[in-house]
Structure formats: C-alpha cells, structure tokens
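Trainee: task: produce atomic coordinates for the following.
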Amino acid sequence: MRLYYSPTSPYVRKVMMVLHETGQLDQVDLITAGGTPYETAARPASSNPLGKVPALERPDGPALYDSRVITRYLDARGKGGLYPEGEALWDALTLEATADGILDAALLMVYEGRLRPEDKHVPEFVEAQWVKIDRALSALEERWMAHLQGPFGIGQIAVLAALGYLDLRHAARGWRAAHPGLSAWFDAQATRPSFAATAP
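Mentor: Predicted structure coming up:
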C-alpha cells in the first residue's frame, strides 16, 4: 500500500495512529504530498481527484480517500477493533465526526491567515470558526467524557488528533482553560505510543 500524506495534516495523523494501533505501519510506503487549496498540482490528484491528503493506494481496488474511509478500511484490514459493534458504533462515529468538524474549522482559520492577502482577511469569519470549535469542545466536555474514558477506539483517535492540532496551530486561543476535564484527558492520553509517534 502507498499512503500520500503530509506530516502536519491532522487527518493524516488519524490514519497514522490507526496504522500504529493495528500494526500495519510496515506495510505502507509513505509518499510526501504538498500543496495548498490553491495549488493542488503537488497533491495526489491521480489517487484522489479532490487533490487532498490522505489518499491510500491499495493493491485490491481503487485508491481510498477521506480519512474516515481510510481509517475504517485499515481497521477492518488489520482487525484492530477500533470501531465498536452494535449501538456503540453510532456514538463512535458521531464522536469522530465532531472531532473532524473541529479540524475543518481550525483549518479554515489557518487558511484565512495564510492564503488570503492581509487586506482581505475577514476577522468575523475566523471568529465564527472558533465559535464552532469552542461549542464542539464544550460538547466533548459535557457529553462525551464517559465515552472518551472508555475502550480506546476511533473516537478517541479523532479527538486526540483534533486537540493536538489545536495545540499546534491555535494554542494562543487557550482552549484548555475553559475545558479542564478534556484537557486533563488529553494530557493523560498524549503519552500513548501511537499519538507520541505521530507528532508533527
């Protein structure tokens, strides 16, 4: 298998954590892919027509893309048990979607600052993205702590990747102060080998 990736992408980090957790890292060749939303030529357009990472080329079918598709495939392939069965699956998928929504908003904030000319920045747009993030963090703190403290799976992986990205790109926002329970959980999980090994 070949994985097109960027070491700073939080979506890639989710995939890398699943590779570590399922013992499949040595079965994947890592291919660095770069670019921006404006410059997609350097991205894996032949494997993902959207020109985004991660994209996984596999020997038994067309390339897979979107981190949620790749992680589910790798978990099934490696029999990792990161996706629970029965009713618990819907909680895990919702938790993963919440974490990915945090990442979507956090990336839009980065793009606004890096890709638009300074005289075209829209502060209200950036603040609106942070409101979404803060609301999602509050939901994790108030509704999801019991799940996060349960058996380790895809929900925890996604939340770790999201919080790690907030620390990397938006630490000045101080998300931890308003969400002490979530912060304590994150710090306790940060030593997990799959998370530590995938730090950007």
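Trainee: CA atoms for contacts and neighbours, from now on please.
Mentor: Fine.
Trainee: quick check: the most far-flung residue of the chain relative to its centre vs residue 78, distance?
Mentor: Computed with CA atoms, centre = their mean, the maximum C-alpha offset from the centroid of the chain is found at residue 119, amounting to 30.5 Å. Using CA to CA, to the nearest Å, residue 119 is found at 49 Å from residue 78.
Trainee: residue 88 now?
Mentor: Taking CA to CA, one finds residue 88 at 20 Å from residue 78.
Trainee: here is the second sequence; please produce its structure so I can put it next to the first one:
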Amino acid sequence: MKLFHSGVSPFVRKVMVVAHEVGIAGRLELLSSAAHPTQRDANILAVHPLAQVPTLITDDGRVLADSRVICEYLDTVGGGAVFPRPGPARWMALNDQSTADGILDAALLIRYELTVRAEGERSAACITGQTAKIESALDAFEAGADALADRVDIGTITVACALGYLDLRLPNLAWRRRSPTLAVWFEAFGSRPSMRATKPPAA
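Mentor: Next up, the predicted model:
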C-alpha cells in the first residue's frame, strides 16, 4: 500500500496511528507530497480528483481519500482493532471522531487564514468563529473526559491527534488551561507507541 504523506498533517497522523495500532504500519510506503489548499499536487491529482493528503493506494490499485475512509479500510486490513462493532461503543467512537475532526477542520481554516491569505485579506471574524468552534468542542471533551479513559478507538485516536495539532500550530490557544482533565488524559494517551512514532516535527 502507498500513502501520500505529510509529516505535519493531523489527518495523515490519524491514519498512521491507526496503522500502528493495528500492526500494519510497516506495509505502508510513504509517498512525499506537496498538497496545498490553493496549489494542488499534480502527483496526487493524477490518482484522485481532490489531490489531498492523506490519499491511499491499496495493494489492488484502489484509491481512497479522506482519513475516515482510509482509517476504516486499514482497520479492516489489520483485523478490526479500533472501530468498535455496531452498538453504543461504535456510535460513541464515531461521534468523538466527528467532533475531533471538526476541531481539526477549524484549526486548519485558521492556519490557512494566517498563512495562505495576504495580511490585508485575512478575516478576523473567520478566525474568531473557528476558534469558538474549537473551544466549544474542547469544553465538550473536558466535560466528558471520563468517557475517554481506557479507550483506544478511532474516537480517542482522533481526539489525541487534534490536541497534538493544536500544540503544533495554535500554541497560543493554550488549550490545557481550558481543559485540565483532558490534558491529563492526553499526556497518558500520547505516551502510546503509536503516538510517539507519529509525532510531527517541531513547527
């Protein structure tokens, strides 16, 4: 399998954490990429119309994009360790994944606003609005932090990758002050071999 890869993409990290957790990280050939919100990578575009990372080429030549799709595929290949079976645990994990993906979407929009747009084109209202989404999601995870404990599933993996991305790209948000219980959980979860192996380079 081949994966278009970026060492700082939180969605790529989520895919790689899953691959490590299900024991198939060594089967992935990592392809360098230059994915960008306004300048698409021609190499990825040649295999998928969205030209985004992560994009996976399976052993049989199928092309999958979007971390949620790729993670579920890798989980199936690896024996189904991080996506719970249908039932309450599955809906909890999928809902946590969706909320944490929302944190990442908002953080990336802020990042793009600050780095892709010229200074005179930046929208303070956009940054404020996306920051509010992150903060409300953090508040929800803080209030329900007990439900994260002792779980290793697609939900907790995505939450951890989202918090790691906030550390990397939005350190001024200082999310730990807002979410001290969540911070304690993150320190423990972040010590997992899968998280240590996928830690992004310093910004």
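Trainee: please state their TM-score.
Mentor: Here the TM-score for the pair of chains, by TM-score structural alignment, normalised by the length of structure 1, is 0.96; 199 aligned residues with a CA RMSD of 1.2 Å.
Trainee: burial count for residue 198 of structure 2?
Mentor: Neighbours of residue 198 of structure 2 under the rule other CA atoms under 10 Å: 19.
Trainee: and residue 153 of structure 2, by the same measure?
Mentor: 22.
Trainee: what does residue 171 of structure 2 give?
Mentor: 12.
Trainee: give me every residue that touches it.
Mentor: Not one residue lies near residue 171 of structure 2 by CA atoms under 8 Å, 6 or more residues apart in numbering.
Trainee: pretty sure residue 66 of structure 2 contacts residue 54?
Mentor: Yes: at 6.3 Å, residue 66 of structure 2 counts as touching residue 54 under the criterion of CA atoms under 8 Å.
Trainee: the two: which is more packed in?
Mentor: residue 54 (26 against 16).
Trainee: state the distance from the more buried one to residue 44 of structure 2.
Mentor: From residue 54 of structure 2 to residue 44 of structure 2 the distance is 10 Å (CA to CA).
Trainee: list the residues that contact both of those two?
Mentor: If you check residue 54 of structure 2 and residue 44 against CA under 8 Å, 6+ apart, the residues they both contact are residue 4.
Trainee: can you give me the helices in structure 2?
Mentor: Secondary structure of structure 2 (DSSP state H): helices at 10-21, 42-45, 67-77, 88-115, 124-143, 154-169, 175-178, 180-189, 193-197.
Trainee: how about those helices, which one is nearest residue 59 of structure 2?
Mentor: helix 67-77 (11.0 Å; CA to CA).
Trainee: in structure 1, what stretch matches the closest one?
Mentor: Helix 67-77 of structure 2 lines up with residues 67-77 of structure 1 when matched by TM-score structural alignment.
Trainee: buried residues in the matching stretch?
Mentor: By neighbour count with 16 or more other CA atoms under 10 Å, stretch 67-77 of structure 1 contains the buried residues 67, 68, 70, 71, 72, 74, 75.
Trainee: columns distance to residue 28 of structure 1 on top of those, output as TSV?
Mentor: TSV is the format used below for the buried residues of stretch 67-77 of structure 1 (distance: CA to CA, whole Å):
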residue	distance to residue 28 of structure 1
67	15
68	17
70	13
71	13
72	16
74	11
75	14
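Trainee: which among the residues you listed gets closest to residue 16 of structure 1?
Mentor: Distances from residue 16 of structure 1 to the buried residues of stretch 67-77 of structure 1, taken by CA to CA, are shortest for residue 71, at 8.9 Å.
Trainee: nothing else from me, thank you.
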